[in-house]
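Participant: just coords:
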């Protein structure tokens, strides 16, 4: 995490939803298993499908566990302090 409170998760082979969970867990110094399910906040399957089916420069932003999460085209995920 840098001094602004931003935490970037590099693109990897994991599912997009897992990258979101890992980013939030790391930003909060928690384990992924300690986080509540992502689904009530965002449908992980829909998120993955959105980015798989588009050539547009997409960005999806939402709040989860008090963090501002942004997912970018190409799989980049950023986690900041809340909105």
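Facilitator: Received the coordinates, thanks. Predicted model, so just to flag it, every value in this text is computed and none were measured.
Participant: From now on I want contacts and neighbour counts done on CA atoms only, so please keep to that.
Facilitator: Will do.
Participant: is it true that residue 20 lies in a helix?
Facilitator: Yes: under DSSP: H, G, I helix; E, B strand; the rest coil, residue 20 sits within a helix.
Participant: Quick check: it touching residue 77?
Facilitator: Yes: Residue 20 is within contact range of residue 77, at 6.5 Å (criterion: CA atoms under 8 Å).
Participant: Look up how far residue 5 lies from the residue most central in space within the chain.
Facilitator: Taking CA atoms, centre = their mean, the centroid of the chain lies closest to residue 20, which sits 2.8 Å from it. Here the criterion is CA to CA, to the nearest Å. By it, residue 20 lies 16 Å from residue 5.
Participant: Okay, one more to line up with it:
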């Protein structure tokens, strides 16, 4: 069961959009690949209600270094990477956003 939704969508924080039922986070692509991974894990934590240290390691689903490098690399056209981790569907964009929702049962 998801944790209580955060009240709003704010930069560098995880927010909940009740109109779409999705959680959103923003990160600075210029802050490097670690910012990507942190945003993903924080978003999953907000949805699952788990502490960051309680979330199964991201490397069980996707290579965190490769994800961060791919998303934060300069490019002409934006890209999205989607995957499911710990019961959460996640979409990460090279435009600096994470959009996620719990997997429907």
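Facilitator: Alright, I've got the coordinates. Quick caveat: nothing in here was measured; it's all calculated off a predicted structure.
Participant: Just list the residues touching the residue nearest to the centre of structure 1, thanks.
Facilitator: 9, 69, 71, 77 (CA atoms under 8 Å, 6 or more residues apart in numbering).
Participant: one step back: what is in contact with residue 20 and residue 77 of structure 1 at once?
Facilitator: Contact with both residue 20 of structure 1 and residue 77 is made by residues 9, 69, 71, according to CA under 8 Å, 6+ apart.
Participant: just to revisit the earlier point, inside strands: which ones of the contacts of residue 20 of structure 1?
Facilitator: 9, 69, 71, 77 (DSSP state E).
Participant: And the last one, what's its match in structure 2?
Facilitator: The criterion is TM-score structural alignment: under it, residue 77 of structure 1 has residue 98 as its aligned partner in structure 2.
Participant: Need the nearest residue in space to its match, chain neighbours excluded.
Facilitator: residue 92 (4.6 Å; CA to CA, 6 or more residues apart in numbering).
Participant: count of residues packed around that neighbour?
Facilitator: Counted with other CA atoms under 10 Å, residues neighbouring residue 92 of structure 2 total 25.
Participant: you'd agree it is up against residue 82?
Facilitator: Yes: if you go by CA under 8 Å, residue 92 of structure 2 and residue 82 touch, sitting 6.4 Å apart.
Participant: thinking again about what came up before, CSV for the ones in strands among the contacts of residue 20 of structure 1, including distance to residue 56 of structure 1?
Facilitator: As requested, these are exported to CSV (distance: CA to CA, whole Å):
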residue, distance to residue 56 of structure 1
9, 21
69, 19
71, 13
77, 17
